[in-house]
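Trainee: Okay, here's the prediction I keep looking at, along with the sequence it came from:
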Amino acid sequence: MRYFYDTEFDQTATGYDLISIGVVAEDGRTYEAVSAEADWDRISQNGWLMDNVVRHLPPQDEWKQRSTIADELFMFLTEDNERPELWGWFSSWDHTCLSKLYGGIPSPDWLPDFTHDLRAVIEYINLPRSVFRRLPIFVVNHSAIEDAWRTKETFDIVAPFLRTP
């Protein structure tokens, strides 16, 4: 099954600190979580993150430990007992954040070693300009779950132009 996801994170000198993750399954199921273990002191000093990311987060009493997020996400992504097919938008950083929940790269066997990057795919197909202009992904608001939905909506529009197995 395809899963469309997005993460919000704080870039640090040593990597990426997961703030939130939103995932939309091809069948419409969703998963959203915020990391209670993010460096909230550092994040609170970053005006851009406060203005563009933190304002979209669920209430603090819903935030979770990374281990809980990893466990719940594993259950969500493997519900159909198949290896998930991951899709994102500018997804290299998202995949890094996702993999870090499971100890980094290489990922565990059940998790793909890469995320299909829809933005890169669109670069290589001959997408009619009229379709390109309609893509919902260009309305990004830095809410992981909303951006995951936009990635799925964009995929659904672009899918007829893709050669898929």
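Mentor: Okay, I see it.
Trainee: going forward, measure contacts between C-alpha atoms and count neighbours the same way
Mentor: OK.
Trainee: what ranges do the strands span in this protein?
Mentor: 2-12, 15-25, 30-34, 85-88, 116-117 (DSSP state E).
Trainee: Could you save these as TSV and add columns showing mean neighbour count and distance to Thr78?
Mentor: Output for these, formatted as TSV (neighbours: other Cα atoms under 10 Å; distance: least, Cα to Cα, whole Å):
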stretch	mean neighbour count	distance to Thr78
strand 2-12	22	11
strand 15-25	23	11
strand 30-34	21	13
strand 85-88	23	10
strand 116-117	18	18
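Trainee: what would those strands look like in JSON lines with distance to His56?
Mentor: Converted to JSON lines, the strands of the chain look like this (distance: least, Cα to Cα, whole Å):
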{"stretch": "strand 2-12", "distance to His56": "11"}
{"stretch": "strand 15-25", "distance to His56": "10"}
{"stretch": "strand 30-34", "distance to His56": "11"}
{"stretch": "strand 85-88", "distance to His56": "19"}
{"stretch": "strand 116-117", "distance to His56": "24"}
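Trainee: who's in contact with the longest helix along the chain?
Mentor: Counting residues, the longest helix found in the chain (DSSP state H) is helix 144-158. With contact meaning Cα atoms under 8 Å, 6 or more residues apart in numbering, helix 144-158 is reached by 4-8, 20-24, 26, 30-32, 87-89, 118, 122, 127, 131, 135-137, 139-141.
Trainee: put this beside the first:
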Amino acid sequence: MPTDPRRVYLDTEFLITQPCTTGLVALALTDEDGNDYCAVNAEMDTFHVYSHPWMQEHVWPHLPTLPGMPHRLDYTHPDVKPLAQIADEVAAYFSTGRDTHLYAYYGAHDLFRLHSLWGHNWQVMPRQIPRWHFDLRALQEQAGNPDLPEQDSGAHHPLEDARHNRRMHEHLLSLGTLPGPTVQQEEITHLHARVRELEGAEAAVAATARARAFRDAAAALDSDDTCDCHGCVSCTSRWHAQQFRALADEAERTGPAARAGDTR
């Protein structure tokens, strides 16, 4: 079995105005060996997705629809699945026994939608699901901001976009200008390993330790940079820091110490 991390590429299509799972339209994954997965959310808010002009023009044409009724989603199509099934199949996709490096392009929203399959609850989410990702836009910047291959067709089809993410990464790797793992990336990996070790710990200790680990991660990643491009290293790091702080707050709210004061 290969010992190097498996490279997996993610893309999602979503309704930006609905951060809940009804706003998830479709999700796709592919890896360096071409193992593909694509699913359309049977529980999406089809009315608002189709009513959104941009979604109707760019995303809806790639979805399975009823013959002669292009405005109606075909719920009998094998790619159209309920969220619970998608979550189980995505968990199985990542269950290879290898570490995974996840890649996405401007991928903060994609990671958010992936984690929404488990309600953003890392205690429920299977441990093989990546908690973080490498943003291809940030890697492009680290490589000297070279031009990336253009996508000839299939834009906004989730699987075609995921495959294009792989092509962009392969192009960046071929240039030989990507730096090795940064101290920051190694720190993220180390901190996530600490969190995973705590998952089986006794509840009172685990809640406190998880909160502390999340706050350590936030402090390590936070940035004072005011850039708002959402793709560079600073923006990606600041977004991760915000997520870690939110997880620390949740651990403190739901831990045994917090529940001890609940008089209900």
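Mentor: Great, that's in hand. Just so you know, these numbers come straight off a predicted model, no measurement behind them.
Trainee: What is the aligned counterpart of Tyr3 of the first structure in the second structure?
Mentor: Counting by TM-score structural alignment, Tyr3 of the first structure lines up with Val8 in the second structure.
Trainee: List the residues that contact that match.
Mentor: 29-32, 100-103.
Trainee: need the contact list for the alignment partner in the second structure of Trp89 of the first structure.
Mentor: Under the alignment by TM-score structural alignment, Trp89 of the first structure pairs with Tyr105 in the second structure. By Cα under 8 Å, 6+ apart, Tyr105 of the second structure lies in contact with 11, 135-137, 165.
Trainee: so how far is His52 of the second structure from Tyr105 of the second structure?
Mentor: In this view, Tyr105 of the second structure and His52 of the second structure are 23 Å apart by Cα to Cα, to the nearest Å.
Trainee: most centrally placed residue in the second structure?
Mentor: Leu111 (1.7 Å; Cα atoms, centre = their mean).
Trainee: I'd say that residue and Asp135 touch.
Mentor: No: in terms of Cα atoms under 8 Å, Leu111 of the second structure does not count as a neighbour of Asp135; the distance is 10.2 Å.
Trainee: wait, what's in contact with the nearest residue to Arg2 of the first structure once chain neighbours are set aside?
Mentor: Excluding its sequence neighbours, the residue lying closest to Arg2 of the first structure (Cα to Cα, 6 or more residues apart in numbering) is Glu85, at 4.6 Å. Glu85 of the first structure is in contact with 1-3, 112, 115-116, counting by Cα under 8 Å, 6+ apart.
Trainee: need these in JSON lines with distance to Gly104 of the first structure, can you?
Mentor: Compiled in JSON lines, these are given as follows (distance: Cα to Cα, whole Å):
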{"residue": "Met1", "distance to Gly104 of the first structure": "23"}
{"residue": "Arg2", "distance to Gly104 of the first structure": "21"}
{"residue": "Tyr3", "distance to Gly104 of the first structure": "19"}
{"residue": "Pro112", "distance to Gly104 of the first structure": "12"}
{"residue": "Thr115", "distance to Gly104 of the first structure": "14"}
{"residue": "His116", "distance to Gly104 of the first structure": "18"}
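Trainee: Just give me the closest of the residues you listed to Arg42 of the first structure.
Mentor: Arg42 of the first structure lies nearest to Thr115 out of the contacts of Glu85 of the first structure, by Cα to Cα, at 28.1 Å.
Trainee: what's the burial count for the closest one?
Mentor: 24 (other Cα atoms under 10 Å).
Trainee: Please pull up the equivalent of it in the second structure.
Mentor: Match for Thr115 of the first structure (TM-score structural alignment): His133.
Trainee: What of Ser20 of the first structure?
Mentor: Using TM-score structural alignment, Ser20 of the first structure sits opposite Ala26 in the second structure.
Trainee: give me every residue that touches the nearest residue to that match once chain neighbours are set aside.
Mentor: Excluding its sequence neighbours, the residue lying closest to Ala26 of the second structure (Cα to Cα, 6+ apart) is Val40, at 4.3 Å. Val40 of the second structure makes contacts with 25-27, 63, 79-81, as judged by Cα under 8 Å, 6+ apart.
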